[in-house]
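Participant: starting from these lines, generate the structure:
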Amino acid sequence: MILPDVNMLVYAYDSSSVHHGAAAGWWKRCMTGNDEVGLATVVLFGFVRICTNPRIFQSPLTVEEASARVESWLARPQVRIIDPSNQHVADVLALLRETGTAGNLTTDAQIAALARQEKAVIHSNDTDFLRFPGIRWHNPLTGKEQRT
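Facilitator: Model prediction:
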């Protein structure tokens, strides 16, 4: 299962990003391929939060446009929402303790815990995921893949 990070979804949307072409191609393959794609709610709402923010984008998406994109992804047969287990909070806190950090890595720890729960591969341009043990990580922009 592919578990995308929000940065890849933002790059796929943001035509001004240097990563747009590669990310848009990767996301199109995810949306038309046969591999299962798991979408975490923290990632979906992160996409909406970032892509509708006029302080980040000169021409941000409207809430309706961002919602329509999310809904179109969820309508694909190979896509499903990844729900946290009852153990999720404990798993995330354990990851934060193991790495000795929180702050900006808290969201990454949530995604990492979901990836471990689902045995999914995180697709991200963010190498911070490599701090978390038991994670499989793939950077679709470089082709680099690693297991921690």
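Participant: can we go C-alpha only for contacts and neighbour counts from here?
Facilitator: OK.
Participant: using the three-state scheme, assign the most far-flung residue of the chain relative to its centre.
Facilitator: Seen from the C-alpha centroid of the chain, the residue lying at the greatest distance (C-alpha atoms, centre = their mean) is residue 58, 22.8 Å away. With DSSP: H, G, I helix; E, B strand; the rest coil as the basis, the three-state label of residue 58 is coil.
Participant: do you know how far it is from residue 136?
Facilitator: Applying C-alpha to C-alpha, to the nearest Å, the value for residue 58 to residue 136 is 35 Å.
Participant: before we go on, could you also do this sequence so I can check it against the first one:
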Amino acid sequence: MYVLDFNVLIYAFRQDAPQHRACYAWLNGSLTTGEGVGVPSWVEREVLRINTLPSLGDLAAPPQDVFAFLYALRKHPAYQLVEPGPNHLPIFEDLCQRLGLRGNDLNDAFMAALAIERGATLVSTDRGFSRFPGLRRVDPLEE
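Facilitator: Predicted coordinates:
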């Protein structure tokens, strides 16, 4: 199973992004082969939030377009919502303590802990995830 970071879905949605082609191809390929693509609910929220930011000006997407994208993904049998389970908090705590993380770094540790707990591979274009011991990661831009 794969767990997706929000940047992959943002790039897959945004046809104007230089990363669009690689992320869209990776997502489409993974959904088509049925490997299991897990997405936390907060990732869907971030995809909506970031793509509709008023600061993007004319590049901001209409919310209904982002919702349509998310609904289309949810209809796919290989797509599933994933949330932290009972072992998430101790894994999260261990990562934070081992790496001395605070502040904004906690978001990445939270996501890494989810993938580790599920025995999944995290899919992200953020190379910062490579610092987490025990985390398997794939970057669609490097494939």
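Participant: now do the contacts for the aligned partner of the residue farthest from the centre of structure 1 in structure 2.
Facilitator: Here residue 58 of structure 1 is matched to residue 58 in structure 2, going by TM-score structural alignment. By C-alpha atoms under 8 Å, 6 or more residues apart in numbering, the contact list for residue 58 of structure 2 is empty.
Participant: and residue 133 of structure 2, what element?
Facilitator: Under DSSP states H and E, no helix or strand contains residue 133 of structure 2.
Participant: can you tell me the helix or strand for the counterpart of residue 12 of structure 1 in structure 2?
Facilitator: Residue correspondence to structure 2 (TM-score structural alignment): residue 12 of structure 1 is matched to residue 12. Assessed by DSSP H and E, residue 12 of structure 2 sits inside helix 6-13.
Participant: average gap between that helix and structure 1?
Facilitator: Plainly put, helix 6-13 of structure 2 ends up 1.1 Å away from its match in structure 1 on average once the two are laid over each other (mean C-alpha distance after the TM-score superposition for structure 1).
Participant: ok, residue 109 of structure 1 - contacts?
Facilitator: Taking C-alpha under 8 Å, 6+ apart, one finds 92, 95, 96, 129, 132 in contact with residue 109 of structure 1.
Participant: need the contact list for the equivalent of the first one over in structure 2.
Facilitator: When structure 2 is aligned by TM-score structural alignment, residue 92 of structure 1 is paired with residue 92. Contacts were defined as C-alpha under 8 Å, 6+ apart; by that measure residue 92 of structure 2 touches 109, 110, 112, 113.
Participant: and those residues, which are buried?
Facilitator: 109, 110, 112, 113 (16 or more other C-alpha atoms under 10 Å).
Participant: take the residues you listed and keep only those in helices.
Facilitator: When these are checked against helices (DSSP state H), the matches are 109, 110, 112, 113.
Participant: what residues does stretch 37-44 of structure 1 touch?
Facilitator: 1-6, 30, 70, 78-83, 107, 110-111, 114.
Participant: report the separation between residue 43 of structure 2 and residue 99 of structure 2.
Facilitator: Residue 43 of structure 2 is 23 Å from residue 99 of structure 2, by C-alpha to C-alpha.
Participant: between those two, which has more neighbouring residues?
Facilitator: Neighbour comparison, residue 43 of structure 2 and residue 99: the larger count goes to residue 43, with 19 against 13 (by other C-alpha atoms under 10 Å).
Participant: residue in structure 1 matching that one?
Facilitator: With TM-score structural alignment as the criterion, residue 43 of structure 2 pairs with residue 43.
Participant: its match: what secondary structure?
Facilitator: helix.
Participant: relative to residue 24 of structure 1, how far out is it?
Facilitator: Residue 43 of structure 1 sits 17 Å away from residue 24 of structure 1 when distances are taken as C-alpha to C-alpha.
Participant: where do the helices sit along structure 2?
Facilitator: In structure 2, the segments counted as helices under DSSP H are 6-13, 20-33, 41-51, 63-74, 88-99, 105-118.
Participant: find the nearest non-adjacent residue to residue 146 of structure 1, please.
Facilitator: Sequence neighbours aside, residue 137 is the residue nearest to residue 146 of structure 1 in space, at 5.3 Å (criterion: C-alpha to C-alpha, 6 or more residues apart in numbering).
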